[in-house]
Every structure is written in C-alpha cells, then in structure tokens.
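> What follows is a predicted protein model with its sequence.
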Amino acid sequence: MSPQAMSNNFEKRFRHHLLLRCGVKENTRILVGLSGGADSAALLHLLKAAGHTTIAAHCNFNLRGNESDADEAFVRDLCRKEGIEVHVQSFETTAYATSHKLSIEMAARELRYRWFQQLMAQHDCDLLATGHHGNDAIETFFLNLSRGTGVRGLTGMDYRREQLIRPLLFASSDEIRNFCKERVLSWREDATNSETLFVRNKIRHQIQPLFEELNPSFFATMQHNLDHLRELAAFFDTEMEKLRNEWVAQEGDTHLIPLRLLREHPQKNSVLFELLRPYGFNSKAAQQIAEGLDSEPGRQFFSATHRLVIDRYNLLLVKDEENDQNRYILEGGSKQLTVPLSLKWASYPKTEAFILSKNPHEVQLDAELIDFPLYLRKARPGDRFIPLGMTGFKKISDFYVDQKLSLLQKEDTWLLTNGHDILWVVGHRIDERYKITPSTRAILHLTLL
C-alpha cells in the first residue's frame, strides 16, 4: 500500500471510530486540547477535515522555560495558518501545586480540565477531544496494573467518557507520525518524552519494547485485550451499581455498609474495593480494611477525603473535614514536596553497590511494598506502627513518650502513610515491615531537606 493510500485509510479508520466508538454526529462543535505534538496536530486536522467546527485550546504550564513559550508560539502559528480559532492560557502551575497540596502532574491536570470546561461553556462546544492514542492506553494499563486500581483501571482509557472523547485510541504513535508526514503536518517534540525519569516514560521506552520483542503484534493484541477489558468493566460496573444500591445505606452524613453481607460474599475483597473507591480508598487501603473486618469495633482507616470506622455491624463512612485541611499527597510521578515539609524522593533498583543510609533524615524503604499515592499527616488517636527493630505494634503516642518528645515536638511531627500503614515517623523511625532486606529489589529513597 502506498503512503498516500495508507494516509487515506487512516482517515477512514478515524472517522469510523469517531462515529461508532465516540458517538460523534455530523457538524459537532468540538474543543480540541492542542499541545502542539503530533497526536494533537493530527487530531485537529482530522476533525476539521471531517466537517466539524473545531476550536483549539492550548495550556502553557510554564514548566519548561523557553520550550513552553515555543510550544505556545507554534500552536498560535499553526491555528493562524489553518484558520482555526485558538485560545491560550498561561498557568503558574508550581505555585498552584504548592498552595493546593498537589503534585505538579495533578495540578496541571486540574488546571487544564477546569479551564477546558469553562471554554466549552463559553463557546457552546458539545465535546472535548484530546489526542491520546493507543500507546497511551497501553501505558495507562501497565501504570494502573502496577498500582492496583481494579478492573476499571485495566481498561486503559475510554474512547468516550461523558463529554470527553479520544478518537485516536485505535492508532499507534508511529501511525500518527506517518500520517502527519504524509499530510505534511508540522508538530513540536517534547524533549521530556524521551527521558526515563518518569514512570510512564519507563513503560514507553523500556517495558513496551520488551513485549514487542516477544510478540511483534503486541500493539494489536493489546488493542483487543483492552476492548475485552472495557466490556468486562462495563458489565462489572453494572453489577456493582446494583450491589451498591442494595447494600449502601445513608443516615445523615454517614454511609453504612453491612459487615455481614461483606463477610459472606465470595468475592468480598473486589467488592469492598469497588464500594470504597468513590470515597478515595486505594487498593492497598481496601486490602487492609478487608483484613480488619473481624477486628474489634472502633478501628479507623483514612483516605484523602473520608474516615472509615469498623463498627459492630457496619462499616461507617463519613467525610473527613480535618483530613482535607491537614493531609498532603505524595504522587508516584512527583519528586519533591515543599509544603508542609521540604521532602524529596526517588525510586531505583537495588544493586550490589547499595549502602544503607544511617541518617535519620534520609530513609530507604522497600519500593515493591509501597502503593502510591502516599500521604503525609499528623498523628491521630489509635495510630500505631512497628518501629524498626521491634516485632510488635506500638502506639504512636507511646513512641513519642519513649522518644521523650515535648508537646511542641509531638505537634510538629509528621507521619508518612501507605494506605493505613505508617511508613515513617518523619525524622525519627521507619516501620519494620518496610525495611530493606536481602530480597528487596527496588528502593524508595526519601530525604528530609
């Protein structure tokens, strides 16, 4: 097949997925998230060629200095040449991340989609289109697989979710670049895409190529796998919604889940995770809660937004107002936190040259036992952990007494948590369960600056 024929075939496949997978009708007004990369440039061209009214939106997050400004200039010039209306917004992303206690990645996502929603309302756009492609979906699958996000996370990405569409999910990044070359479409390269410092980039440049060596048709195979998983997730969501309506009761501000029904369910772990997911509990926390179902009443667990109490007959879930104000999130892709502590972290493989740090402000933990995001918070009544070197649990309050901390020192001490587990009493002691052992293969290294 000639390059031109391949290009025409690509456009036909795009229109097929746009209609059948994204449900886009003729003459739709679409806001396009335009980064300036090959995927978004191709998306803009294809939507315009399909006869849709397109409006472009570009975010300058001011994270890459002159490169960010060059991306903005490129997008403006591209839209001027194509006769497409473009809107550009400059964000102080780092300042926003600090003030809202977010990682840079989460801050950029929040800023981006909030602004997109505003633009859609102002310009009567029916849909928001992004240039995510098939390789992005595969990367998301592996990323979620490593984090333990349940069935829904294994679907990678959806072609459509409410007003958001991703019509290029059928295509690989190479196919998109070849299409751009054949149609003589310009685009900008993001230098950070080739770096392997970020987890997603490691998957892209190290993990996917290994699977492609094992199976030359790996991309097509994964497309089929993801389609099957999307169907499975849709079925699972339907069944879980029925279960949620039958099981979860509400009394005032409290949600109740019957312990008896949970204990008797043959898939109680999966069911519990799905029931708790809307309240901010990750798979690690859900596993710990499942293991504590038969513990004495009164045991508490916390997510980023909610407090869960194991009562005599029910799990009780309430909005944790204090938690909203006094808990800070450490995302896996982020590397530094400046508020309320100056803390940086990195993960790397354990090698024979590894030397364990003895500095109390610099700790190393077994990374394979840790499930991001982590949380930084103050102590609460009933908190306990296994101090390094011990075999049994000790209450945090008793540990503070043993360390002879003054009242002010206690109030100023932070806890780093993994689900319900306390990983590190910051500046004092790590948990015995997360220490480096001879079987440790990967290390999470945290430094208090």
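Right, received. Where do you want to start?
> alpha carbons only for contacts and neighbour counts from here, please
OK.
> Show me where the stretch 101-250 of the chain has its helices.
Along the stretch 101-250 of the chain, counting by DSSP state H, counting those that start in this stretch, helices occupy 104-122, 134-147, 150-153, 173-182, 199-202, 208-214, 218-247.
> so what does the last one touch, helix or strand wise?
The helices and strands touching helix 218-247, judged by 3 or more C-alpha pairs under 8 Å, 6 or more residues apart in numbering; DSSP states H and E, are helix 134-147, helix 150-153, helix 208-214, helix 268-276.
> circling back: let's have the helices of the stretch 101-250 of the chain in CSV, adding distance to Phe281 and mean neighbour count.
Conversion of the helices of the stretch 101-250 of the chain to CSV gives the following (distance: least, C-alpha to C-alpha, whole Å; neighbours: other C-alpha atoms under 10 Å):
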stretch, distance to Phe281, mean neighbour count
helix 104-122, 17, 16
helix 134-147, 13, 19
helix 150-153, 12, 18
helix 173-182, 34, 18
helix 199-202, 22, 17
helix 208-214, 29, 12
helix 218-247, 16, 14
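> Between those, which one is closest to Leu47.
In terms of C-alpha to C-alpha, the element of the helices of the stretch 101-250 of the chain nearest to Leu47 is helix 173-182, at 13.8 Å.
> Please produce a markdown table containing the helices and strands packed on helix 218-247, extended by distance to Val309.
Below are the helices and strands packed on helix 218-247 laid out as a markdown table (distance: least, C-alpha to C-alpha, whole Å):
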| stretch | distance to Val309 |
| --- | --- |
| helix 134-147 | 25 |
| helix 150-153 | 23 |
| helix 208-214 | 42 |
| helix 268-276 | 12 |
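> Of those helices, give the one that comes closest to Glu251.
Among those, helix 268-276 comes nearest to Glu251, with 16.9 Å by C-alpha to C-alpha.
> Can you give me the buried ones in the helix or strand containing Ala97?
In the assignment (DSSP states H and E), Ala97 maps to helix 93-99. For helix 93-99, a neighbour-count test (16 or more other C-alpha atoms under 10 Å) marks 93-94, 96-98 as buried.
> between those, which is nearest Lys242?
Nearest to Lys242 among those, with distances taken as C-alpha to C-alpha, is Ala97, at 37.6 Å.
> quick revisit: Gly65: which of the helices and strands packed on helix 218-247 is closest?
That would be helix 134-147 among those, by C-alpha to C-alpha, at 25.2 Å.
> Put this next to the previous one:
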Amino acid sequence: MVHQQLQSLVLQTIRNHALFSIATDTLLVGVSGGVDSMVLLHILQALECKVHVAHCNFSLRGAESDADEHLVVSYAQSNNIPYSVTRFNTREYAQQTHMSIEMAARELRYDWFSELCVEHSCDYIAIAHNENDSVETFFIQLLRTTGIKGLRGIPITNGRIVRPLLNSTRSSIEAYAHANNITYRTDSSNLENEYVRNKIRNIVLPQLVSIHPQAHNNIVTSMHHVSQAYDVYADTIAQELARIVTYTGTGCMVNEHVLLAHKHKQALAFELFRSYGFTPNSIEQILQSFGTQSGKIFESPQYTAVHDRDTLFIFPKIIEQAFQIEVLLQSYTISTPYAKFRCSLHNSTEITLTKHPHWAYIDAAKLSNTLVLRTWKAGDSFVPFGMKGNKKVSDYLIDAKIPVHIKQHVLVLESNGTIVWLVGFTIHNLYAITNHTTRVFCIEMQQLNDEV
C-alpha cells in the first residue's frame, strides 16, 4: 500500500507540474546514499525513467563519506544503472571562496551536475528534496530576511532542476524505504545541532507541532499561498522596475529620482539591490545616499554600486580584459566572473518569450554547435535587431549612453566569428527567430548570486 501511494503521488507530481517526460527525457539523479535519494532513484526506476546516477563525495565525514559512495556505486552496478562519482576537497574550496561549508558543497555539486548533463546528454537534474526540507528552508529564509521570494520554500523546478519528491513527507519516504527493503545511509551529522537547518529540524519544528499538531500542514499550505502571491508580486515589481532601471549588459543604471518618487520605493529597492547581493543595511544606506554628493561607493560580495549625480551604476567587481569561454548548443548552466548563463534548446512551439534584455532567443539552425562568449573589443560590429546595416559595438554603446566604467563589463556571444548577441542589449537581426524557425536556443543571463 505504501509502495503504491508514494509512487502514485510522485507520478501525479511529475504530471501536474510537467517536470519532465518519462517517455523521452533522461534524468541525472543526484544520489547521496541517504533515504530520500535512494527512494527517489527506486521510484524513478519503477516508473521506467531513463536515469544516470551522480554521487558527490565531499570528503567531510571520513569513512562515513566513503561508505556512502560505496553504497551508491554498488546499487548502480547491481541495477545496471550508469553512474558518475567525484570527490571534492570541500573545506579547502570553502576557505578559498570564503563560503560556508554548506554553500561550498552546494556550488560544487550543482556545477558538476551541469557538466555531467552535457557529457551524458541528460535533460533534467532530479534532486530528492522533500516537503519537510521545504518547510525547514522556509524558516531558514525567514531568519535571513530574504523577502517574499524566500518564503516560498524550495521551488519544485528551477531551470532544469526538478524535485519529484517535494510533495512527499519525510515519514512517507522512510515508510516506503522500509516497505521495499531499500538500503540507505544515515548521515550522523543530521542528528547533531551544529547547523541551522538541523536546529530547525530537531528543535524548532517539533516544538511547533507540540503547540499545534497541524503546524506542518498549515505551514505547507501557507507556503503555497505565498508562492502564488509572489508570482503576482514579481510581475508587478518587474513592470515598475522597467521604468526605473536601464540594464547595461552585466550591470544596470538606476534612475534615483524616479525610484525615490515611487510610493513603493522600499519594496522596489529591496528586490532590485537584493538581486545583486546587497544586504538590507546596505540597501538602506544606498537609498539615503540618493540626492547627496556623487562618488559614494557600495559593495556586495560580487558587485559594486557607484552613486554619480542622479544615477546609481551597478556592475560586477571582476574585470577580465581577455575573458573568453565556450558555450555549447545544449541545455546547461554556465558560471562566469560576470554572470551566470542558463542555456536551453526548445522547439519553437514550446516556448513563451520573456521580453527582457537578459534573455536572448536565437534561431538554433543558424548557429554553430560551439559558440564563444567573450568581452567585446575594438572593431566588433553586428546588425542590431530591427536594423539592416552593420553597426560597431562601440557606437551602439555610445548611442545607448553607456558610461566608460560600465563598458568594460559588456560581453558578446558569437557564432563562427559573427556576434549574435550583444549580451544584455540586443541580438543580431539575422539570427532572430521567425515563422520559419523550428528550434530555438534560449540563453538567460542571471546575477551572480541568483540560485541555479
């Protein structure tokens, strides 16, 4: 009975949210060896999904980490499932990047998953987060003052990441494992209260349930309401910011007068500046600087904001004069010093266009299989969308009134030596999608601190 109920719920979740096609898509499944990921893998097998197992050994728990790896590899081999395993020196990476252990492990994991998707032609990344994880995340975000966006809990999809167990409780997953004799590993650190998540899981939530037996269900319902409200809120914020912000490739320019005059300036400022990594205290200081002497500088971990007369300029801290990276004509995510880029391939009938300078939609049939993303250089030219004649990138940026210190951060995407996208501005006119386009290459630029 437990066997059928959880499988049915997962199948319903996959269908209701159109997570992926069981018949045609290949899933890269993140498997730690814990009960959640082992059950997810078991259910995906039962549903006859095409899967490739990925296991990260973060080298954090010595023999325990090695035992986790051994279990996952043994299961994959005995079930004839293709698999990949890697080991990270997570503590060293955390020190080098000034991240917490948790954030370092997260970045290492998802960057590697993205690489594996390209290597093994996987369409989606299946992660075993469950409903309890989402409730815990709600409280973690509440402590971080992340705003409405963070109070939605864990999203069921995020780009190519899908979470088929997100509507399933931890107790139902454990019952399924017991009923099906699924071997799994228990991370002993989950029983310790060293990390914030563990304190919420082991101390806070049990107390809430003792106060109100329906606390878990009520919190889940509230998160769903918040998520629906956020969709409306986000649309409104985007519309209002369009009147205030001019996007400049990998940065932006903020019209201080228009923002200050807006009756919802606090909410708009929070959502805009928070997306560039500025803290609530820094955001308040930025607002207070408007209308004062030019030259004030504010910094987040990855961006600089400079107040100059009636404009605030925001741009990445890092400048690489000869930056260049290959971009494959596939679905995956690329991390660069300037921004993150989420790439995807679609049939033209499947996509809904997002009108925003951070998005580009290009006719895939006109592109080479390998593109180049690089900083622009003198002499670069292209045909801007809607125009017929060639125009130098330098002239385009002058016409767009882009300041010198912003120009240094402008990137271009080229195919066979032709610039097809002046990143964050416009695409090449001849590469735009038309009524004859069958396949579309979509590429979205995201701020460096956006979650992937």
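Cool, the structure landed. From a predicted model like this one, the values you see are computed outputs, not experimental measurements.
> quick revisit: mind checking how far the helix holding Ala97 of the first structure is from the chain centre?
How far helix 93-99 of the first structure lies from its chain's middle: 18 Å, per C-alpha atoms, centre = their mean, to the nearest Å.
> measure the equivalent of Leu293 of the first structure over in the second structure to Cys56 of the second structure for me?
Leu293 of the first structure maps onto Phe290 in the second structure, with residues paired by TM-score structural alignment. Distance from Phe290 of the second structure to Cys56 of the second structure, counting by C-alpha to C-alpha, to the nearest Å: 47 Å.
> can you check Ile203 of the second structure too?
Distance from Ile203 of the second structure to Cys56 of the second structure, by C-alpha to C-alpha: 28 Å.
> and these two? which has more neighbours close in?
Taking other C-alpha atoms under 10 Å, Ile203 of the second structure and Cys56 do not tie; Cys56 has more neighbours (22 against 12).
> Assign that one to helix, strand or coil.
Three-state call for Cys56 of the second structure (DSSP: H, G, I helix; E, B strand; the rest coil): strand.
> quick one: contacts for it?
32, 69, 85-88, 109 (C-alpha atoms under 8 Å, 6 or more residues apart in numbering).
> rewinding a little: which of the helices and strands packed on helix 218-247 of the first structure sits closest to Glu175 of the first structure?
Nearest to Glu175 of the first structure, of all those, is helix 134-147, at 10.0 Å by C-alpha to C-alpha.
> Other residues contacting the closest one?
153-157, 168-173, 199-200, 203-204, 219, 222-223, 371-372.
> and if you look at stretch 92-110 of the second structure?
56, 58, 88, 90-91, 452.
> In the first structure, point out the residues matching it.
Aligned using TM-score structural alignment, stretch 92-110 of the second structure spans residues 95-113 in the first structure.
> how far out from the middle of the chain is the matching stretch?
That offset, for stretch 95-113 of the first structure, works out to 13 Å (C-alpha atoms, centre = their mean).
> Look at that stretch and report the distance between its end residues.
18 Å.
> measure the aligned residue in the first structure for Asn281 of the second structure to Ser146 of the first structure for me?
Asn281 of the second structure maps onto Lys284 of the first structure when the alignment is built from TM-score structural alignment. According to C-alpha to C-alpha, Lys284 of the first structure and Ser146 of the first structure sit 12 Å apart.
> How about Ile289 of the first structure?
20 Å.
> Then Ile203 of the first structure?
11 Å.
> What of Ser217 of the first structure?
Distance from Ser217 of the first structure to Ser146 of the first structure, by C-alpha to C-alpha: 23 Å.
> I'd like to know how many residues surround the alignment partner in the first structure of His120 of the second structure.
Residue pairing (TM-score structural alignment): His120 of the second structure is matched to His123 of the first structure. By other C-alpha under 10 Å, the residues close to His123 of the first structure number 12.
> okay, stretch 183-202 of the second structure sits on what stretch of the first structure?
Taking TM-score structural alignment, stretch 183-202 of the second structure hits residues 186-205 over in the first structure.
> Report the buried residues of stretch 256-267 of the first structure.
Within stretch 256-267 of the first structure, the residues that count as buried by 16+ other C-alpha under 10 Å are 256-259, 262.
> Endpoint to endpoint, it covers what distance?
Stretch 256-267 of the first structure: ends 19 Å apart by C-alpha to C-alpha.
> got it, and stretch 18-31 of the first structure?
14 Å.
> Kindly report the same for stretch 154-168 of the first structure.
Distance between the boundary residues of stretch 154-168 of the first structure (C-alpha to C-alpha) amounts to 18 Å.
> Give me the contact list for it.
14, 17-18, 21-23, 39, 43, 126-134, 136-142, 144-145, 169, 226-227, 229-230, 233.
> repeat that with 7 Å
Residues outside stretch 154-168 of the first structure that contact it (C-alpha atoms under 7 Å, 6 or more residues apart in numbering) are 14, 17-18, 21-22, 127-133, 137-138, 140-141, 144-145, 169, 226, 229-230.
> cool, and stretch 84-94 of the first structure?
The contact list for stretch 84-94 of the first structure, computed with C-alpha under 7 Å, 6+ apart, reads 54-62, 76, 79, 104, 107-108.
> again, 6 Å this time
55-61 (C-alpha atoms under 6 Å, 6 or more residues apart in numbering).
> Looking at those residues, spot the one nearest Val363 of the first structure.
Phe61 (32.2 Å).
> What sits closest to the closest one if chain neighbours are left out?
Using C-alpha to C-alpha, 6 or more residues apart in numbering and skipping residues adjacent in sequence, the residue nearest Phe61 of the first structure is Phe91, 4.9 Å away.
> for Tyr313 of the first structure, same thing?
Nearest non-adjacent residue to Tyr313 of the first structure, counting by C-alpha to C-alpha, 6+ apart: Leu259, 5.6 Å away.
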